[in-house]
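>>> got a structure for you, letters missing:
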């Protein structure tokens, strides 16, 4: 970016409360904004983990009125959003808490849209299509990965089309995000691994994107450094609060980066793979990230050299080209150490040529890959999918 010629925008619209034990501050936040009846939106895993009980105990101690929905699905769907919206309306709620991973927070965002904007949610697909801001959202993440607690986006599955639909709007920024690392301690190891890789993909894609700008680059670099240092120890022991704290911070920083720096070919492909074949988002990103990085290396050897160094590779006395290649090596080794599958075959998914063509076309048509640092065609996307078969 040439600062003498180019301009950029950056804004973070969510109040962040970070720290061990900060969940206890939820009642004061509710009282500050004068919410009268909160709808808690979460999933069965969180309901069974003890995190929901902890939240309810805090609310009951201050006599705060609330309702609970515990049926959020791993890939949030329009169908579930409409169910939660009905409960919200029936119980006269006035704000929403998204407690959980990206699915719970994205569902809460979908409900906020639906409450204030009647009609089919598919009409709001894309950027800035939502006319009315809905009820406030308090995001309380229990994973370190999606960054949804600070983003202006929600991804909802349209089951009729087997399609993951992105909705982006300034109305979707949560009002407040409570980042309490203690909420990560019951996360299963496998989920900690793939959500951490999701955060890494956000950081790397926003840093290398053709939409990157100085602030998003700085955020992306710091997130990459934190994840390179702390993801392995966090996956090994989720009760390690130092590792949990750093991963939660890295996830939110990476989320802040890709609001404006954007994601690219990794996410363009992971959305249709998830929508059509129910591949967890973080897992799809883990499969795709090193392959897409390899494809993009020549777009900016210096940037990928920087990534390699932050992920612990020695790049001293190496050419920029050779050092850049070490970034791919570092990510592949991280995936190996986290025991994440490296191919679709390992997760029992075999795609025909026709299916690969459909996924690649959907990825291209989504426009997400427009931010890729190296131009990418449908043919290129097909080649990337074939690499992870």
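All right, it came through fine. Model, not experiment: these values are computed from the prediction.
>>> can we go C-alpha only for contacts and neighbour counts from here?
Noted.
>>> As a check, name the ranges of all strands in the chain.
For the chain, applying DSSP state E gives strands covering 15-18, 38-41, 66-69, 95-100, 126-127, 136-141, 153-158, 163-168, 176-179.
>>> Check what contacts the second one and list those residues.
Where contact means C-alpha atoms under 8 Å, 6 or more residues apart in numbering, the residues beyond strand 38-41 that reach it are 65-70, 72, 84, 88, 93-99, 104-105, 107-108.
>>> alright, now check it against this:
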């Protein structure tokens, strides 16, 4: 039997205010004065002096502000790579992502594409990346996606929404500063945190479950329950614990897999541009058949925090639209196999998926 030998993030710093150590962390990694560090920053922070003034810029380092309104696209990754190659005499010393899952995925993908030829769409799949990327650092400013620890960078390409899953994808360094999450709007705090919660439900009930993924998944689930069911305030303790839940949730799925909610939310995202966290919530809200206990608990969390889960996204879609979503969803074979086993196609037919999407 062959066991999966996955890489993990080799260096991580955790603590309130540890973002201030970024200069100390990056300086030894600079290749030359002409090889810049490129900071991929969520444009919501543009003009936010509290954060931006603390980014350590030297020489020809550069901040690129990126909108998180759209999910990351292969065409955008390729353009950022091409622009950087054209602008600088030397390949960047490193790419630093500062933001939510979208920024972290962009940072990972750009770092890989600076050392791998062609389009990022060529690498959507499992273990297609051949060369190690440039040094890359992940700094989450919201908790839940697990992108800071995962071996994938999820991209929407011309034909599919699928990650660049590879041993070269994980960050070389992660900076976990819970203080950076203090201004996240409540709805976004909920949707992104539920990405983590749903990771855990899918991992812990899946056929790929093992002691490694179970130990991380159970801890993450306990932390999510504490934050979303037992606490009334988004205090510092909750910020710390949700950041740890995200890390543990990402570790859990690294050695197992996600399931039905993620497989279907990818279809919504590809066709409608629905953002990942909210897409998972829209789908999971309808999955009592597959995750009865998890969905019941999720609904309690929704009610406690008075969160709006959008309805009726699919009511005006055409047959062709449904076919696109179904094709994207069915292409995610490992997710379905984890959720339902090797014979998952006996349960998940095109007609079944259509009827499920029609509820959303």
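Nice, thanks for sending it over. Predicted model only: the values in this text are computed from it and were never measured.
>>> Same list (the strands of the first structure) but as JSON lines, adding mean neighbour count.
Formatted as JSON lines, those follow (neighbours: other C-alpha atoms under 10 Å):
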{"stretch": "strand 15-18", "mean neighbour count": "16"}
{"stretch": "strand 38-41", "mean neighbour count": "25"}
{"stretch": "strand 66-69", "mean neighbour count": "18"}
{"stretch": "strand 95-100", "mean neighbour count": "26"}
{"stretch": "strand 126-127", "mean neighbour count": "14"}
{"stretch": "strand 136-141", "mean neighbour count": "27"}
{"stretch": "strand 153-158", "mean neighbour count": "23"}
{"stretch": "strand 163-168", "mean neighbour count": "21"}
{"stretch": "strand 176-179", "mean neighbour count": "24"}
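>>> Dump the ones you listed to CSV, plus distance to residue 329 of the first structure.
Putting the strands of the first structure into CSV (distance: least, C-alpha to C-alpha, whole Å) gives the following:
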stretch, distance to residue 329 of the first structure
strand 15-18, 33
strand 38-41, 39
strand 66-69, 43
strand 95-100, 32
strand 126-127, 35
strand 136-141, 30
strand 153-158, 30
strand 163-168, 30
strand 176-179, 32
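>>> Figure out which of those is closest to residue 389 of the first structure.
Between residue 389 of the first structure and the strands of the first structure, the shortest gap by C-alpha to C-alpha is with strand 163-168, which sits at 20.6 Å.
>>> Which strands and helices lie in contact with that closest one?
If you count contacts as 3 or more C-alpha pairs under 8 Å, 6 or more residues apart in numbering; DSSP states H and E, strand 163-168 of the first structure packs onto strand 126-127, strand 153-158, helix 265-277.
>>> Figure out which of the ones you listed is closest to residue 354 of the first structure.
When those are compared by C-alpha to C-alpha, helix 265-277 sits nearest residue 354 of the first structure, at 13.2 Å.
>>> Onto which residues of the second structure does the closest one map?
Aligned using TM-score structural alignment, helix 265-277 of the first structure spans residues 260-272 in the second structure.
>>> And that stretch against the first structure, how far off on average?
Compared with the first structure after fitting, stretch 260-272 of the second structure has a mean deviation of 1.0 Å; criterion: mean C-alpha distance after the TM-score superposition for the first structure.
>>> Give me the buried positions along that stretch.
Under the neighbour-count criterion of 16 or more other C-alpha atoms under 10 Å, stretch 260-272 of the second structure has 260, 261, 262, 263, 264, 265, 266, 267, 268, 269, 270, 271 buried.
>>> Make JSON lines out of those and add distance to residue 42 of the second structure.
Output for those, formatted as JSON lines (distance: C-alpha to C-alpha, whole Å):
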{"residue": "260", "distance to residue 42 of the second structure": "29"}
{"residue": "261", "distance to residue 42 of the second structure": "26"}
{"residue": "262", "distance to residue 42 of the second structure": "24"}
{"residue": "263", "distance to residue 42 of the second structure": "26"}
{"residue": "264", "distance to residue 42 of the second structure": "26"}
{"residue": "265", "distance to residue 42 of the second structure": "23"}
{"residue": "266", "distance to residue 42 of the second structure": "22"}
{"residue": "267", "distance to residue 42 of the second structure": "24"}
{"residue": "268", "distance to residue 42 of the second structure": "23"}
{"residue": "269", "distance to residue 42 of the second structure": "19"}
{"residue": "270", "distance to residue 42 of the second structure": "21"}
{"residue": "271", "distance to residue 42 of the second structure": "23"}
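>>> No further queries at this time; thank you.
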